[in-house]
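> everything below, folded, please.
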Amino acid sequence: MKMTPLSIGGAWVIAPQVHGDARGQFLEWYRFDRLAEVVGHPLRFAQANLSVSAKDVVRGIHYADVPPGQAKYVTCVRGAVLDVIVDVRVGSPTFGRWEFVPLDDEDRHALYVAEGLGHGFVALTEDATLSYVCSQTYNPVGERAINPLDPTLGIEWPTDAPVLSDRDAAAPSLAEARGAGLLPDYARCTAYTAGLDAAHLAASPPTESRTR
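Next up is the predicted model:
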């Protein structure tokens, strides 16, 4: 299992080792210990979601208030999507930047998205199916969205006919959300994740010294 950080801090692409033969495939699509090694703490499994989308459906850009935010671990179990991470954290050195990550049922890559980052995707195939686990349960009061077609944000979606939900179509632009004070603060996000790291370190068993 290989974990590669994106240019946006707090996001990693996970490439599992896929074992395949005439019978099919087997892979470890999640390892809490391997993820904790790079992130600093394990992902708390609070909720698991399954999303099925028709071709050209665009979902996002979604994020949650921090604290507690909502970290996600995402993989595509059927078809293909082009996932996008957007840095919506005010004060971040990469604020406003976005990055695409392809997810499909061939490479079986996964994506980790930390608290405070925006997340969305476009379905490249019919019945594109995402399975993802979240660190917090759904909280409608703290859930936020940015319009995925915001021209200033300029996400280059690979479709001429994007299909959006009413909620996403009516979502504010990045600038509007910032002006309304709806975006996460970068310093608060990093402080929150640092607290998770410290709690994990404190709970970890001490390394035993051995003498020969």
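
> going forward, measure contacts and count neighbours with C-alpha atoms only.
Noted.

> would you map the helices across the protein?
32-39, 166-169, 174-179, 186-203 (DSSP state H).

> quick check: angle from the longest one to helix 32-39?
Taking axes from the mean of the first three to the mean of the last three C-alpha atoms, to 10 degrees, one finds that helix 186-203 is oriented at 130 degrees with respect to helix 32-39.

> which one, of the helices of the chain, ends up nearest to Cys134?
Nearest of those to Cys134, taken as C-alpha to C-alpha: helix 32-39 at 13.1 Å.

> second input sequence below; structure requested for side-by-side comparison:
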Amino acid sequence: MTIELTPLEGCVLLKPRVFNDDRGYFFESYNQQTFNELTGTNTTFVQDNQSYSSKGTLRGLHLQKGEHAQAKLVRVVKGEVLDVAVDLRPGSATYGQYYGARLSEENQHQLFVPRGFAHGFVVLSDTAIFAYKCDNFYNKASEGGLHYADPSLNIDWILPADSLQTSEKDRILPYLADVQEPFF
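Have a look, this model is predicted:
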């Protein structure tokens, strides 16, 4: 596995070594020791989540606030998505900036999103199965997020805005300028 640094400190792209042959492929998708060595963290994941979505589905930008903040290791099992992380760490040199990466079943890349970030993705293929690990348990009372179309973030979701499928919950999330207290 190799690591690619992103412009957002701590948010890194992981590229596993994939072994292909005439039967298909094999790769190690996660090894805690290797992961912690590459990222320079001591992260222990406690929960795995998976979603299935159709083209144009946009999920995000989500986060867990305060003591329930979560780091995530995200990947695509089937299909392709644009995955986005937004830096919301108070005092960070890249506060309010985002990084986007195409994750797919072809490239098998994974994005590590540290605590202190909002996260979301949009499905670019006909369908996608999206899987991720979290280092803290979900807590409904600590849910938070930002509106995916916040003009201050200026995220290029690749697909036309009128083709995006979002939940009511995501459509009413606040813009960054309207957030009264820091999330973290």
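
> quick one: closest of the helices of structure 1 to Gly60 of structure 1.
helix 166-169 (6.4 Å).

> ok, average deviation of the closest one from structure 2?
Helix 166-169 of structure 1, aligned to structure 2 and superposed, deviates on average by 0.5 Å (mean C-alpha distance after the TM-score superposition for structure 1).

> any buried residues in that helix, and which?
Buried residues in helix 166-169 of structure 1, counted by 16 or more other C-alpha atoms under 10 Å: 168-169.

> for stretch 1-10 of structure 2, same thing?
By neighbour count with 16+ other C-alpha under 10 Å, stretch 1-10 of structure 2 contains the buried residues 1, 3, 8, 10.

> who wins for proximity to Val81 of structure 1 among the helices of structure 1?
Nearest to Val81 of structure 1, of all the helices of structure 1, is helix 166-169, at 17.7 Å by C-alpha to C-alpha.

> between the buried residues of stretch 1-10 of structure 2, which is nearest Phe19 of structure 2?
Using C-alpha to C-alpha, the buried residues of stretch 1-10 of structure 2 come closest to Phe19 of structure 2 at Met1, 11.7 Å.

> now that closest one, nearest residue through space, not along the chain?
Pro16 (4.1 Å; C-alpha to C-alpha, 6 or more residues apart in numbering).

> need the contact list for that neighbour.
Contacts for Pro16 of structure 2 (C-alpha atoms under 8 Å, 6 or more residues apart in numbering) come out as 1-2, 27-29, 108-109.

> returning to that earlier point: may I ask which two of the buried residues of stretch 1-10 of structure 2 are separated the most?
Spanning the widest gap among the buried residues of stretch 1-10 of structure 2 are Met1 and Leu8, at 20.1 Å by C-alpha to C-alpha.

> and the residue nearest the centre of structure 2, how far from Phe184 of structure 2?
Nearest residue to the geometric centre of structure 2 (C-alpha atoms, centre = their mean): His119, 4.5 Å. His119 of structure 2 is 14 Å from Phe184 of structure 2, where distance means C-alpha to C-alpha, to the nearest Å.

> corresponding residue for Glu168 of structure 2 in structure 1?
The alignment partner of Glu168 of structure 2 in structure 1, by TM-score structural alignment, is Asp166.

> pull up the gap between that match and Pro68 of structure 1, please.
Distance of Asp166 of structure 1 to Pro68 of structure 1, given as C-alpha to C-alpha: 26 Å.

> now the buried residues of stretch 1-10 of structure 2 in CSV, with distance to Ser125 of structure 2?
As requested, the buried residues of stretch 1-10 of structure 2 are exported to CSV (distance: C-alpha to C-alpha, whole Å):
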residue, distance to Ser125 of structure 2
Met1, 25
Ile3, 25
Leu8, 26
Gly10, 28
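
> between the residues you listed, which is nearest Arg59 of structure 2?
Once C-alpha to C-alpha is applied, the member of those that ends up nearest Arg59 of structure 2 is Leu8, at 20.8 Å.

> excluding its backbone neighbours, what's nearest the closest one?
The shortest distance from Leu8 of structure 2 to any non-neighbouring residue, by C-alpha to C-alpha, 6+ apart, is to Thr94 (6.3 Å).

> equivalent analysis for Thr57 of structure 2, please.
Once flanking residues are discounted, Thr57 of structure 2 sits nearest to Gln165: 4.5 Å by C-alpha to C-alpha, 6+ apart.

> the residue nearest to Leu8 of structure 2: neighbour count?
Counted by other C-alpha atoms under 10 Å, the residues lying close to Thr94 of structure 2 total 15.
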